[in-house]
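K.L.:
No sequence on hand, only this structure:
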């Protein structure tokens, strides 16, 4: 069964379960780690939820902080579908399964997708809790062959060789900057940046040397999601807005040498503390996500209202 046929089967299941007059979504939002609170932006009525396990050909998320369901409803006046918990390559899913929901969104009628994620900050100007509007990426795994479009082209969705030089929609980014000034900037010390996202497969966090390499190549943030979904969205002709929440500052300083003078006479506990300074952890990611959730929600909602007001 082709990927188009599988996506069509999933869409058929969803549309049969939804009331016949339920609005078809125009926007899809993929909620990253700790950002599931975006579901609170959907109105209570009309509203429908589906666990991934019930949807044909959907894989299930296994990551803490990811609910694993689709939520359909209205975001203000905008018909939307939210993906609460994305699928990751590191969970063991094939990369075309990671991106399968995007195919489903296309066949549901979605023309704009918002991709959110938790990411480590490589740029020293970024602080924990800042939000980064993505304008480009480094897809190291894709360059090496772990690419969601590898194999026979799904011509029902798009062309064999889709360009990505225009991947991050400029108009959507304009509206997001305007939204930031309107609903967020005056009430927070949090900053909105624009930057480049580096995709790594995970699930281990990057070493210091790997982090310095990514920074030297031009990356501002690093994470384990978003880019495969973006590639497939652009293959399908879906406009993309992508946002990273900086949940930790990545350690860029080299590992201390074992013969450094400053280490002499220190015990095992002190040495461990030196080595572990700045080490990232998943709970830290979730905590930063919870703290920034309200600002991220305001920004996404207002940006989309701006976009559809001008449509």
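P.N.:
Perfect, I can see it now. This structure is a prediction, so every number in the text was calculated from the model and none was measured.

K.L.:
contacts and neighbour counts: CA atoms only from here.
P.N.:
Will do.

K.L.:
Let me know whether residue 119 touches residue 225 as I believe.
P.N.:
No. Assessed by C-alpha atoms under 8 Å, residue 119 is found out of contact with residue 225, at 9.1 Å.

K.L.:
between these two, who's got more neighbours?
P.N.:
Neighbour count, other C-alpha atoms under 10 Å: between residue 119 and residue 225, residue 119 has more, with 29 against 26.

K.L.:
does the more buried one count as helix, strand or coil?
P.N.:
strand (DSSP: H, G, I helix; E, B strand; the rest coil).

K.L.:
And it, how close does it get to residue 59?
P.N.:
Applying C-alpha to C-alpha, to the nearest Å, the value for residue 119 to residue 59 is 23 Å.

K.L.:
try it against this one:
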């Protein structure tokens, strides 16, 4: 059955309204309900022996973080029934289970973005799978464009908060029916990026001689990069960098009761002056991210080593 037919049936059954009047997030959450995600999780669990406590989402060019994992067990997204597929260069589309710094982890080598045609609810489906796998902490990474004029290309920025126009404009991953088995209808996200975990990340940075920045991550939907006016709007409203992911994943992780820590690699300087000649280039962004990947790998590994065990309970 075609996806459009499935969606039309869901709309008719759940909402009794024309499909064009219903948010794609609401439709997605109606179809990928608790039982459906439980089926997906069961399928995955039957094929791996690792029961992860930590879930790591690898951003563009940062998939090599998974190379640190020992006792690897891999599952291709394409093999998982009713699971989305990665379509972006630099995102392999693989779950890597194993141990990192002696902790059981699962790495996502490839995430999903709304610009690929997925609703934000479908983009965050793996986070709900994390919850049912038993994950207690999500480490989220991304490549981002620098807005803050004090930032340089190659900087690592610990995320203390986010600002997402897509989420504020009703592209929210939790729109639609809520199942309390995942989380509450109204979830507070004031302290979404855990302060204690951010401090541990900074401590690790000092040990590794990495000058970590801290700031606010701004989210756009993509796939086009920002206009100068877009960038100035985000900068003037508190964002230090901008990208096309993370905020919806962190929101759903918080909703699911999963602790969150996140950081960005600043891979380019976003234009904040009109008639700027240079623009962002995806290939260059992936190239810069790969150049800084070793620093990111060391940071993640050291961070997991330093985790106080009660933070994972």
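P.N.:
Structure's in. What do you need? These numbers come from a predicted model, not from an experiment.

K.L.:
what's the TM-score here?
P.N.:
TM-score for the superposed chains, counting by TM-score structural alignment, normalised by the length of structure 1: 0.88, backed by 281 aligned residues with a C-alpha RMSD of 1.2 Å.

K.L.:
Residue 100 of structure 1 versus the residue nearest to residue 129 of structure 1 when sequence neighbours are not counted, what's the distance?
P.N.:
Closest residue in space to residue 129 of structure 1, ignoring its immediate chain neighbours: residue 246 at 5.4 Å, by C-alpha to C-alpha, 6 or more residues apart in numbering. Applying C-alpha to C-alpha, the value for residue 246 of structure 1 to residue 100 of structure 1 is 26 Å.

K.L.:
of those two, who's got more company?
P.N.:
Set residue 246 of structure 1 next to residue 100 and count neighbours by other C-alpha under 10 Å: residue 246 wins out with 27 against 23.

K.L.:
Now the equivalent of that one over in structure 2: which helix or strand?
P.N.:
Using TM-score structural alignment, the partner of residue 246 of structure 1 in structure 2 is residue 266. Assigned by DSSP states H and E, residue 266 of structure 2 falls within strand 259-269.

K.L.:
What is that strand packed up against?
P.N.:
Secondary-structure packing of strand 259-269 of structure 2 (3 or more C-alpha pairs under 8 Å, 6 or more residues apart in numbering; DSSP states H and E): strand 137-146, strand 156-164, helix 195-207, helix 247-255, helix 282-291.

K.L.:
how far apart are the helix or strand following the last one and its match in structure 1?
P.N.:
Downstream of helix 282-291 of structure 2, the next assigned helix or strand under DSSP H and E is helix 293-306. For helix 293-306 of structure 2, the mean distance from the matching residues in structure 1 following superposition reads 0.8 Å, by mean C-alpha distance after the TM-score superposition for structure 1.

K.L.:
For helix 293-306 of structure 2, which residues meet the burial criterion?
P.N.:
Residues 293, 295-304 are the ones in helix 293-306 of structure 2 that count as buried (16 or more other C-alpha atoms under 10 Å).

K.L.:
How much space separates the equivalent of residue 56 of structure 1 over in structure 2 from residue 107 of structure 2?
P.N.:
Aligning on TM-score structural alignment places residue 56 of structure 1 opposite residue 81 in structure 2. The gap separating residue 81 of structure 2 from residue 107 of structure 2 is 19 Å, by C-alpha to C-alpha.

K.L.:
Looking only at neighbour counts, state which of those two leads.
P.N.:
residue 107 (26 against 11).

K.L.:
Compute the inter-axis angle for the helix or strand hosting the more buried one and strand 137-146.
P.N.:
Under the criterion of DSSP H and E, residue 107 of structure 2 resides in strand 103-109. Per axes from the mean of the first three to the mean of the last three C-alpha atoms, to 10 degrees, the angle that strand 103-109 of structure 2 makes with strand 137-146 is 40 degrees.

K.L.:
ok, residues contacting strand 103-109 of structure 2?
P.N.:
By C-alpha atoms under 8 Å, 6 or more residues apart in numbering, the surrounding residues in contact with strand 103-109 of structure 2 are 50-59, 63, 66, 91-99, 304.

K.L.:
what range in structure 1 does it sit on?
P.N.:
Using TM-score structural alignment, strand 103-109 of structure 2 pairs with 78-84 in structure 1.

K.L.:
how much distance is there from that stretch to the middle of the chain?
P.N.:
On the basis of C-alpha atoms, centre = their mean, to the nearest Å, the separation between the geometric centre of stretch 78-84 of structure 1 and that of its chain is 14 Å.

K.L.:
ok, the residue nearest in space to the middle of structure 2 - contacts?
P.N.:
Geometric centre of structure 2, nearest residue: residue 246, 3.8 Å, by C-alpha atoms, centre = their mean. For residue 246 of structure 2, the contact set (C-alpha under 8 Å, 6+ apart) comprises 140-142, 219.

K.L.:
quick one: what's aligned to it in structure 1?
P.N.:
In structure 1, residue 246 of structure 2 lands on residue 226 (TM-score structural alignment).

K.L.:
Relative to residue 155 of structure 2, how far out is residue 291 of structure 2?
P.N.:
11 Å.

K.L.:
Among these two, which residue is more densely surrounded?
P.N.:
residue 155 (18 against 15).

K.L.:
That's all I had, so thanks and see you.
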